[in-house]
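Chemist: Any chance you can model this:
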Amino acid sequence: MHLSYCTNVHPAEDLDGIVRQFDAYAVAIRRHLDADVLGLGLWLAAPVARELAADPAARRRLRHELDVRGLEVVTLNGFPYEAFQAPVVKHAVYHPDWTTRERLGYTLDLARVLVDLLPAGADRGSISTLPLAWRTPWDARRKEAARRHLDELAGVLSTLERPIRVGFEPEPGCVVETTAQAAEALSDVDAEWLGVCLDLAHLACAWEDPGEALDRLAAAGLPVVKVQVSAALEAADPVGAADVLRRYVEPRFLHQTRSALGPAADDLDEALDARLPGPWRVHYHVPLHAEPAAPLTSTVPVLRAALRELIRRDACDHFDVETYTWGVLPEEARPRTDADVAAGIAAELAFARNELLMGVAS
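Modeler: Below you'll find the predicted structure:
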């Protein structure tokens, strides 16, 4: 199994900046963990992905910078196109979507880069991407455009020198929010190259049972290409927890909120204003190893159950810790320095590593 952390938590979007973030964070994280090699789930914004795909020398430089620091890459995060740590992201993260050739081109650029980054012993590489599009607007014309692009994607992947698979990541509010919707929307894709990226915070927000979700994907013939090891925010009594919940309202990211009873909101402040019935799960990735402020909890129990099921079924071997929200956590939980960020990510990776080892042992 490959364990990594996703670098979309960092804002760098050019090659020099990406190399600097290796020194600022990744090397320190590797040392915290006393690991010979640290896995990165590398995020490359579209402009630098395009530059790297077009320039073999730039790819060789990136590979060298990884190797000399004891870093390796088997998976890329291809969901955010660019500017993921901008002051306001919200719905912009879903554009361009799979109805556009820009999204296809970006993903193929990533695949070509990943071919040259894969360690010699890696069986394959993986790329996660958005679940087609935000749910509106969506019609037959857009659906057909997305399908053409997915077919073209699979065709090009089949020609690459190393196996690279792409996983579509169900997310609240999107065309594909649940594993049932994934099974329907992706029923005709080439499953040798395309499948699902299972984000465990998103799975929890959909109030899905991990075992049933994996059964559903298996019945549809959809492989789990990649797992994002993440936890969402949970409020058993959102009315009683409203003051604490408001500390998690922030302007950068959408925090889609789902009630176990069915009502939903596209952002946390909307859910609070609408007083949706509880309990709630909120699409707010929280640090895996640290409980949020009481009376809130996290969906780590769902994460734990999902990892056990995935390991028992031997369903996936790429696990990427993706907590991109360190910079927008409530003030009392927010890291102050680069060293604090590195220490927090290292603690998450240690937590995830322990959970994976416990799953193997059981």
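
Chemist: okay, CA-based contacts and neighbour counts for the rest of this
Modeler: Will do.

Chemist: how about the helices of this protein, start to end?
Modeler: 15-21, 27-33, 46-54, 56-68, 101-117, 140-157, 179-185, 200-205, 210-219, 242-245, 268-274, 300-313, 338-361 (DSSP state H).

Chemist: Redo those helices as TSV? Include distance to S259 and mean neighbour count.
Modeler: What follows is those, written out as TSV (distance: least, Cα to Cα, whole Å; neighbours: other Cα atoms under 10 Å):
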stretch	distance to S259	mean neighbour count
helix 15-21	38	16
helix 27-33	36	18
helix 46-54	35	20
helix 56-68	43	16
helix 101-117	32	22
helix 140-157	28	16
helix 179-185	18	18
helix 200-205	8	28
helix 210-219	18	16
helix 242-245	14	17
helix 268-274	9	17
helix 300-313	16	19
helix 338-361	27	18
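
Chemist: these two touch, right, D320 and Y5?
Modeler: Yes - D320 is in contact with Y5 according to Cα atoms under 8 Å; the separation is 5.2 Å.

Chemist: Now for these two: what residues contact both?
Modeler: Common contact partners of D320 and Y5 (Cα atoms under 8 Å, 6 or more residues apart in numbering): 40-41.

Chemist: Let's see this one next, to set against the first:
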Amino acid sequence: MHLSYCTNVHPAEDFDGIVRQFDTYAAAIRRHLDADVLGLGLWLAAPLASELAADPALRRRLRRELDARGLEVVTLNGFPYEAFQAPVVKLGVYYPDWTDRRRLDYTLDLARLLVDLLPEGAARGSISTLPLAWRDPWDAARAGAAARMLDELAAGLAGIAARSGRPVRVAFEPEPGCVVETTAQAAAALSGVDTERLGVCLDLAHLACAWEEPAEALARLRAAGLPVVKVQVSAALEAADPVAAAEVLRGYVEPRFLHQTRSGYGDAADDLDEALERELKGPWRVHYHVPLHAEPAAPLTSTVPVLRAAMRELLAGPEPACDHFDVETYTWGVLPEEQRPRTDAGVAAGIAAELAFARALINEEATA
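Modeler: Okay, here's the model as predicted:
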């Protein structure tokens, strides 16, 4: 099994900026963990991915930079196309979607470069991507266009595997507000795809926000024949009583990311400020990735219990249901002021603490 942290928490989008990230954050995290090798769930913006895919020498240089620092990459985050740490992202993260050829080109570029980054012992690589599109607009014509793109994607991945000898799978990530929000919708939308190449990325914060029970969700995916290609080890914000917690919740309202809010009674809002304005009936789960190892401001809690239950199901039995686990807390820079790290060293220490939490949990469940 491979454990990594997702670098979409960092803003750099050119080659030199990515390498500086390795020195500023990854090297420090590896020292905190006293690890021989640190896994990165690398995020590369589309222009850089295109540059790397077209330039074998640049790919070799990136591999040398990783190796020199004791870093490895088996998974890439291909969900944000570019500018993920811009001042305002919101709905922009869902474009271009899977009806747009730019999304296909970007994903295949990532696959082409990933085969040259994979460590020798890795059985395969993985790329997570958005769950087709934001839900509106969506109709039969757009669904048909996306289906054709997925057929081309599978064919392209097969060609890359044949040429390189290294398989790469693409994982579609159910997310609140999208065409595919739940595992039931994933089973329906991905029915008939090439499951040797395509599957699901199970983001555990998203799973919690959909109010899905992990055992039932995984059983549903197994019944549909959809592999869990990648797991994003993440936790969402939870408010048992949103009225009592309203003042604290307002501290989490911020302009960069969308924080879809779901009530335990089925009510939904596309952002946290909308949920507060509408006073949705509680309890709430909010699509706000919070640090795994630390409780949010009281009286709020996190969905770490859902995370634990999901990991127990994923790692039960003689063979785990997934072998790529990526800690994805991209919100360090927008946390409420009193919880936000003030320095690069503080960010690195926080990510290291999350990875230590995830590593201990995996070891605990794998040996149970």
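
Chemist: re earlier: now render the helices of the first structure as TSV, adding distance to V282 of the first structure.
Modeler: Output for these, formatted as TSV (distance: least, Cα to Cα, whole Å):
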stretch	distance to V282 of the first structure
helix 15-21	29
helix 27-33	28
helix 46-54	28
helix 56-68	35
helix 101-117	27
helix 140-157	28
helix 179-185	18
helix 200-205	6
helix 210-219	17
helix 242-245	10
helix 268-274	7
helix 300-313	13
helix 338-361	19
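
Chemist: Can you say which of the ones you listed is nearest to K90 of the first structure?
Modeler: Proximity to K90 of the first structure, assessed across the helices of the first structure by Cα to Cα, is greatest for helix 268-274 (11.9 Å).

Chemist: quick check: the closest one aligns to which part of the second structure?
Modeler: Alignment of helix 268-274 of the first structure against the second structure: residues 272-278, by TM-score structural alignment.

Chemist: tell me how far that stretch is from the chain's mean position?
Modeler: With Cα atoms, centre = their mean, to the nearest Å as the basis, stretch 272-278 of the second structure stands 25 Å off its chain's centre.

Chemist: which residues sit against that stretch?
Modeler: Contacts for stretch 272-278 of the second structure (Cα under 8 Å, 6+ apart): 246, 250, 253, 258-261, 268-269, 286.

Chemist: So which of those are in strands?
Modeler: Cross-referencing those against strands under DSSP state E gives 261, 268-269, 286.

Chemist: re the thing from before, ok, of the contacts of stretch 272-278 of the second structure, which come out buried?
Modeler: 253, 258-261, 268-269, 286 (16 or more other Cα atoms under 10 Å).

Chemist: Taking those together, which two end up most distant?
Modeler: V253 and A268 (16.2 Å).

Chemist: Need the nearest residue in space to A145 of the second structure, chain neighbours excluded.
Modeler: T99 (5.3 Å; Cα to Cα, 6 or more residues apart in numbering).

Chemist: give me the number of residues near that neighbour?
Modeler: 22 (other Cα atoms under 10 Å).

Chemist: Would you mind measuring from it to G199 of the second structure?
Modeler: Separation of T99 of the second structure from G199 of the second structure (Cα to Cα, to the nearest Å): 18 Å.
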